[in-house]
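**Q** coordinates only, sequence not included:
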């Protein structure tokens, strides 16, 4: 089957109170690990490319890797641009064959964000591509996204309604306390579920998105540190909070940091235990296996999207 958009995915997720996993990809092994997990769970999946990924791997290579994944698995897969910060970048990715794009105008004033988003929506919808936008700003650092804690802002529910109505966007990334990177919380983790519930009630049947939603599993943090890493104090979003969010219209949950931790811990372990190894297949293979393991766990035990891929074919 060809690449799909997120439209039918989100409709199914909203009605079923589950979320679709959106996983960032950078190379072949990451793509293979993600889709192997999705195939094992018969789950739809969103593979997304950030600015850093496109600089590293080139959009054409990423698209071809995703096309190969579809040929290999016959799964419903969407190719999504993560955090496009201009109309030109979104246009380029749409023209390159992406089936979904995110225009992130959250760093602009409200009216400018609306104007930019509406421009992308008009171009994308004419070509059958879905659009995600962002209102409010998440703190943290990940690739080209860098927002300080003092500049982070939660999504205003009233503005969210006006934004969706005036832009025609297909989904909206909201800020309720998640953040990018491996250091999401100091002290107890907390998400503003009251704000989320209010936005959901004010935007019925409209798909919401959580960015910065990696859980930062401590087993991988400990493994990285055990085998020469230096990432003390990393903390993510508890998985039970993500499961709860899916009950309130969150149809897409983004994961990047967890993939990095899983792959890096496996590679570090292999190099420490086998210092003479220099065959990339011998260390990237275990990294790929670690990706599959964590993605399969997310799909089955956190997002609840196992077994629904056949409903989208």
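**A** Done, it's in. Since the model is a prediction, treat every value here as computed from it, not as a measurement.
**Q** C-alpha only now, for contacts and for neighbours.
**A** OK.
**Q** for the protein, just list every one of the strands.
**A** With DSSP state E, the ranges of strands along the chain come out as 20-24, 45-49, 77-84, 100-103, 130-135, 139-142, 145-147, 171-174, 179-180, 208-210, 250-255.
**Q** including distance to residue 123 and mean neighbour count, could those strands go into JSON lines?
**A** Below are these laid out as JSON lines (distance: least, C-alpha to C-alpha, whole Å; neighbours: other C-alpha atoms under 10 Å):
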{"stretch": "strand 20-24", "distance to residue 123": "23", "mean neighbour count": "25"}
{"stretch": "strand 45-49", "distance to residue 123": "20", "mean neighbour count": "26"}
{"stretch": "strand 77-84", "distance to residue 123": "14", "mean neighbour count": "26"}
{"stretch": "strand 100-103", "distance to residue 123": "11", "mean neighbour count": "28"}
{"stretch": "strand 130-135", "distance to residue 123": "10", "mean neighbour count": "28"}
{"stretch": "strand 139-142", "distance to residue 123": "27", "mean neighbour count": "19"}
{"stretch": "strand 145-147", "distance to residue 123": "24", "mean neighbour count": "16"}
{"stretch": "strand 171-174", "distance to residue 123": "16", "mean neighbour count": "25"}
{"stretch": "strand 179-180", "distance to residue 123": "28", "mean neighbour count": "25"}
{"stretch": "strand 208-210", "distance to residue 123": "21", "mean neighbour count": "26"}
{"stretch": "strand 250-255", "distance to residue 123": "23", "mean neighbour count": "26"}
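**Q** now distance to residue 31 too, for those strands, in a markdown table please.
**A** As requested, those are arranged in a markdown table below (distance: least, C-alpha to C-alpha, whole Å):
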| stretch | distance to residue 31 |
| --- | --- |
| strand 20-24 | 9 |
| strand 45-49 | 8 |
| strand 77-84 | 11 |
| strand 100-103 | 17 |
| strand 130-135 | 22 |
| strand 139-142 | 19 |
| strand 145-147 | 22 |
| strand 171-174 | 23 |
| strand 179-180 | 21 |
| strand 208-210 | 21 |
| strand 250-255 | 13 |
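**Q** take a look at this one as well, against the first:
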């Protein structure tokens, strides 16, 4: 099976009331953990690459790792650029084998965002690639994305129809209260998603796939996974998983998951090294990281995204 775009994935997800997980990848073990979990859950999956990942692992290495995952799983897999900053990086990824790209013009004015997004869409569609745009800005830090709470803004539903119509984007990332990074809220805070905004966007864009970024979520199940492997999450409060499941049952067809993977992978490595300080073979301590990425992804697919069994 070849890499696919997200078009058919999202059509099925919208109709089925579930979301596809878009998991950020940085190395072989993370790719393996994600795709082994997806295979066991028989779920389609989006593997996405940030600017930071391309700098760290290099474009060609990541593409070949994803192609290896295709051979190993025979699943519907899309390769997506996360938070493309400009036309040039989107073009490089399209030319280099990606089947989906995000152009993040959310920090520009509305008109400049439209102009940039439309330029990427025209090039991408001419090369068989789909495009995700963004309206509204999430607070938080993720690789090269750094938005202060003061600069964050909710998506304005009255703008979405014009944006989609004028740009031709295939999906739209919106801001309804999620946040980039692992440590989103302080203890005692009560994270809430603006479902009223999501509902209004869905009314204005019927049957159109919506995307949630910054959707790391620390459930009790997740806390157990991390704590059992030496991690500490006492101060980590994410988006409640029941809220994400609710969003997946509405118009949200893609939910991005990155920080949760990093926490799980690091906890597995840390636990092994702490218990076995004399080990020096990277395979010995990277394997537990991969195992806990796999466990986490299986949990997300089955209990948050609802996409188990959807790879038909």
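**A** Cool, got the structure. The shown structure was predicted, so the numbers you read here are calculated from the model rather than taken from an experiment.
**Q** so after superposing, what's the score?
**A** After superposition, the two chains reach a TM-score of 0.96 (TM-score structural alignment, normalised by the length of structure 2), with 307 aligned residues with a C-alpha RMSD of 1.2 Å.
**Q** of the strands of structure 1, which is nearest residue 187 of structure 1?
**A** Ranking the strands of structure 1 by proximity to residue 187 of structure 1 (C-alpha to C-alpha) places strand 179-180 first, at 14.2 Å.
**Q** and for residue 231 of structure 1, the neighbour number?
**A** Per other C-alpha atoms under 10 Å, the neighbour tally for residue 231 of structure 1 reads 13.
**Q** before we move on, what about residue 269 of structure 1?
**A** Counted with other C-alpha under 10 Å, residue 269 of structure 1 comes out at 20.
**Q** thinking it is in contact with residue 223, fair?
**A** Yes. Counting by C-alpha atoms under 8 Å, residue 269 of structure 1 does reach residue 223; the two are 7.5 Å apart.
**Q** neighbours of the aligned partner of residue 213 of structure 2 in structure 1, how many?
**A** Counting by TM-score structural alignment, residue 213 of structure 2 corresponds to residue 211 in structure 1. Per other C-alpha under 10 Å, the neighbour tally for residue 211 of structure 1 reads 22.
**Q** what do we get in structure 2 for residue 169 of structure 1?
**A** Using TM-score structural alignment as the criterion, residue 169 of structure 1 maps onto residue 169 of structure 2.
**Q** and that match, what does it touch?
**A** Taking C-alpha atoms under 8 Å, 6 or more residues apart in numbering, we find residue 169 of structure 2 in contact with 117-118, 121, 130-133.
**Q** how many neighbours does residue 108 of structure 2 have?
**A** Residue 108 of structure 2 has 12 neighbours, counted by other C-alpha under 10 Å.
**Q** for it, give its distance to residue 276 of structure 2.
**A** In this view, residue 108 of structure 2 and residue 276 of structure 2 are 49 Å apart by C-alpha to C-alpha, to the nearest Å.
**Q** tell me the centre residue of structure 2?
**A** residue 256 (2.1 Å; C-alpha atoms, centre = their mean).
**Q** name all residues that make contact with the match of residue 213 of structure 2.
**A** By C-alpha under 8 Å, 6+ apart, the contact set of residue 211 of structure 1 is 138, 173-175, 178-180, 253-255.
**Q** how about a cut-off of 7 Å?
**A** Residues in contact with residue 211 of structure 1, defined by C-alpha atoms under 7 Å, 6 or more residues apart in numbering, are 173, 178, 253-254.
**Q** in structure 2, what residue sits furthest out from the centroid?
**A** Structure 2, C-alpha atoms, centre = their mean, max distance from centroid: residue 278 (35.9 Å).
**Q** what residue in structure 1 is paired with that one?
**A** With TM-score structural alignment as the criterion, residue 278 of structure 2 matches residue 276.
**Q** what's the match for residue 35 of structure 1 in structure 2?
**A** Here residue 35 of structure 1 is matched to residue 35 in structure 2, going by TM-score structural alignment.
**Q** and the end-to-end length of stretch 133-148 of structure 2?
**A** End-to-end distance for stretch 133-148 of structure 2, by C-alpha to C-alpha: 20 Å.
**Q** actually stretch 235-243 of structure 2, sorry about that
**A** Start and end residues of stretch 235-243 of structure 2 are separated by 20 Å (C-alpha to C-alpha).
**Q** what does that stretch correspond to over in structure 1?
**A** Mapping stretch 235-243 of structure 2 onto structure 1 (TM-score structural alignment) gives residues 233-241.
**Q** buried residues of that stretch, list them for me.
**A** Neighbour-count burial for stretch 233-241 of structure 1 flags 234-239, 241 (criterion: 16 or more other C-alpha atoms under 10 Å).
**Q** pull up the gap between the nearest residue to residue 130 of structure 1 once chain neighbours are set aside and residue 238 of structure 1, please.
**A** Using C-alpha to C-alpha, 6 or more residues apart in numbering and skipping residues adjacent in sequence, the residue nearest residue 130 of structure 1 is residue 100, 4.7 Å away. Applying C-alpha to C-alpha, the value for residue 100 of structure 1 to residue 238 of structure 1 is 28 Å.
**Q** is it true that residue 81 of structure 2 touches residue 100?
**A** Yes. Using C-alpha atoms under 7 Å, residue 81 of structure 2 makes contact with residue 100 at a distance of 6.4 Å.
**Q** and stretch 137-147 of structure 2, how far from the chain's centre?
**A** Offset of stretch 137-147 of structure 2 from its chain centre (C-alpha atoms, centre = their mean, to the nearest Å): 14 Å.
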